[in-house]
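**Q** please find the sequence and the predicted model below.
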Amino acid sequence: MDLVNHTWTQNFLLAGFTTTGALQPLAFLGTLCIYLLTLAGNLFIIVLVQADSRLSTPMYFFISVLSFLELWYVSTTVPTLLHTLLHRHSCISSTGCFVQLYVFHSLGMTECYLLGVMALDRYLAICCPLHYHALMSRQVQLWLAGVTWVAGFSAALVPASLTATLPFCLKEVAHYFCDLAPLMRLACVDTRWHNEVHGAVIGVATGCNLVLILGLYGGILRAVLKLPSAASRARAFSTCSSHITVVVLFYASAFTVYVGSPGSLLEGIDKHIALVYAFLTPFLNPIIYTLRNKEVKDAMKRVRVRIRTILQEV
């Protein structure tokens, strides 16, 4: 049999998580509730930034872009997760599998770059306050946001295209979505070279971006420590705390899976870690940016008063 043709005609079976008895409907309902709350929370951030003029700043523009990205990011994998929880497995075509692989990694790399841009925004706001609005004009904001999407979707072409050309002899994927490591294990050929290329591309893309973030926050730390009062230092740090929390959550889990050889983890472990950066992080981001942010809380109050006023007039 022609192995290449076999690759393109077969379906894959997503094994997902093993749930039995009463745990199965509970796991499904819990996942569905978190998914719906994730969609609602990120949509809320986008609408709030658009509705309140005081949030028309570069920082909140990038936060809304991140929320928009998270809507697509979580929706790339959760539907198959829900299907596997309900039916204990999910069948997906080879084309659908590779499209999911590409879109998931494209959005993941886009988020890496976007987190770097958000760190740059905080650096300019704190270290170059007099020139901040000139440096971070609306045109620059749109350009930076566009570059992150182009860079993310371009970088993901390499691992996705290499994986799609492999011949596969097995079809059961030990994951709840099509990811690099579980697909590598199904190949009929030696994939060590592919793993090295995947690790290099993803490692360089995410690693260089993390170095940039750390360097920018090093500059922020030096600038903040020079501020005259403790109150001003605390205020400066508060504008960065939410972003730092998101960076730690995302990178700590993603690096565990993808830096180095994508197939280095034990089979089945990567899907549990993936729940953190592919499912829980998009759910937690709106919470982090609302509960830890006084400006967002104040904007929520202003919008609530405005809505109440409109309803009373009607």
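**A** Everything's here; your move. Numbers count the residues shown, from 1 in each chain.

**Q** from here on, just use CA atoms for contacts and neighbour counts.
**A** OK.

**Q** what distance separates stretch 278-288 from the middle of the whole chain?
**A** 9 Å (C-alpha atoms, centre = their mean, to the nearest Å).

**Q** got it, and stretch 31-39?
**A** The chain centre lies 15 Å from the centre of stretch 31-39; the measure is C-alpha atoms, centre = their mean.

**Q** next up, a second structure to put side by side with the first:
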Amino acid sequence: MKTKNHSEVSAFVFQGFSNFQEHQITLFVVFLALYILTLAGNVIIVTIIRIDHHLHTPMYFFLSILSTSETFYSLVIIPRMLSSLVGLSQSISFIGCATQMFFFLGFAITNCLLLAVMGYDRYVAICNPLRYSVIMNWRVCTLMVSSVGITGFSLSLVQAVAIFRLPFCDPLIEHFFCDVRPILDLACASTFINDILTLIISLLAISAPATFLLITYILIISTILHIASAEGQRKAFATCASHLTVVIIHYGCASIAYFKPKSENTKDQDQLISVTYTVITPLLNPVVYSLRNKEVKDALSRALRRKSLS
């Protein structure tokens, strides 16, 4: 196998959406609109939670952290993708690509783990309500958020360092950002160890929290079904509905992206899947929690009334 020093590739060139040359302006407008909605939605959620004392609870503390993380997650990818679509910047330096992958994976893994933490919060609230304030005190909540952030970026660092130590022979990335598989496809050397590492990190970041959430929701549903009143059951289900919706979509997209066989889809199909979890998924958080969560809607209504009165 031909080998070269990876320093010979000092920059990469994105080839994402190259098969859609005639539609790139349309894609730019659509993705820009979705990005603005994502930013606006997440900023509104974080602001409402911060200013409304009714939402100063662990559940909404975790939601504000998730919204903040989703904002930075989309910021790492979408602005550069938009510039590529209009031909402003289709290249990225070697260090820039490594940095983008590090932050993308860091926020992605953190989001997966945060959803698991939010599931545990719902479990304690429904299955052990009398001790909720003791178990989920602010010190514990802060420790949980810190732990998932450190874990997420530690795993991301390991993955990025392992990948960018490889020698690369081709600078053309058939993708719109520095994702794991498109970069590994450019390597001259064997990627067997990296493939194993990617699988292990995917199991830790996706399968493990998803399994934890499955067990958690089995216990939650079992507890809810033992509630005597129908109204009590309805309220309990309502507190979990928004989170469960986001969980199903989030882990579903991540599983399709990182557990499917390498050759199962074409490059265009891979990019479509990537668009789903980089552009669409970050928008789901504010949309779902705004439309399905009565407390958030009530808080937003109160804030608008205060604004109109002032």
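**A** Received, thanks. Bear in mind that the values here come from a model prediction, so they are computed numbers and not experimental data.

**Q** what about the strands in the stretch 1-150 of structure 1?
**A** Assigned by DSSP state E, counting those that start in this stretch, the strands in the stretch 1-150 of structure 1 fall at 11-14, 90-93.

**Q** which of the ones you listed sits most buried?
**A** strand 11-14 (a mean of 22; mean count of other C-alpha atoms under 10 Å).

**Q** mean shift between that one and structure 2?
**A** Superposed on structure 2, strand 11-14 of structure 1 shows a mean distance of 0.6 Å to its aligned residues (mean C-alpha distance after the TM-score superposition for structure 1).

**Q** for that strand, packing partners?
**A** strand 90-93, helix 94-127, strand 172-173 (3 or more C-alpha pairs under 8 Å, 6 or more residues apart in numbering; DSSP states H and E).

**Q** now the ones you listed in JSON lines, with distance to R222 of structure 1?
**A** Shown next, in JSON lines, are these (distance: least, C-alpha to C-alpha, whole Å):
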{"stretch": "strand 90-93", "distance to R222 of structure 1": "51"}
{"stretch": "helix 94-127", "distance to R222 of structure 1": "9"}
{"stretch": "strand 172-173", "distance to R222 of structure 1": "48"}
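
**Q** do you know which of these lies nearest R54 of structure 1?
**A** Closest to R54 of structure 1 of those, according to C-alpha to C-alpha: helix 94-127, at 16.1 Å.

**Q** aligned partner of D121 of structure 2 in structure 1?
**A** With TM-score structural alignment as the criterion, D121 of structure 2 lines up with D121 in structure 1.

**Q** next: I51 of structure 2.
**A** Using TM-score structural alignment, I51 of structure 2 sits opposite A51 in structure 1.

**Q** against F62 of structure 1, how distant is the closest residue to its match other than its chain neighbours?
**A** Of all residues beyond its chain neighbours, the one nearest A51 of structure 1 is V303 (7.4 Å), with distances taken as C-alpha to C-alpha, 6 or more residues apart in numbering. To F62 of structure 1, V303 of structure 1 is 20 Å away according to C-alpha to C-alpha, to the nearest Å.

**Q** neighbour count: these two, which is higher?
**A** Shown here are V303 of structure 1 and F62; by other C-alpha atoms under 10 Å, F62 has more neighbours (20 against 14).

**Q** wait, that one sits on G146?
**A** No. The pair F62 of structure 1 / G146 is not scored as a contact, 11.1 Å apart, by C-alpha atoms under 8 Å.

**Q** now do the helices in the stretch 51-200 of structure 1.
**A** 58-87, 94-127, 132-135, 138-155, 157-164, 180-184, 192-225 (DSSP state H, counting those that start in this stretch).

**Q** who does the second one touch, helix- and strand-wise?
**A** Helices and strands in packing contact with helix 94-127 of structure 1 are listed as helix 3-9, strand 11-14, helix 58-87, helix 132-135, helix 138-155, helix 157-164, helix 192-225, helix 230-258; criterion 3+ C-alpha pairs under 8 Å, 6+ apart.
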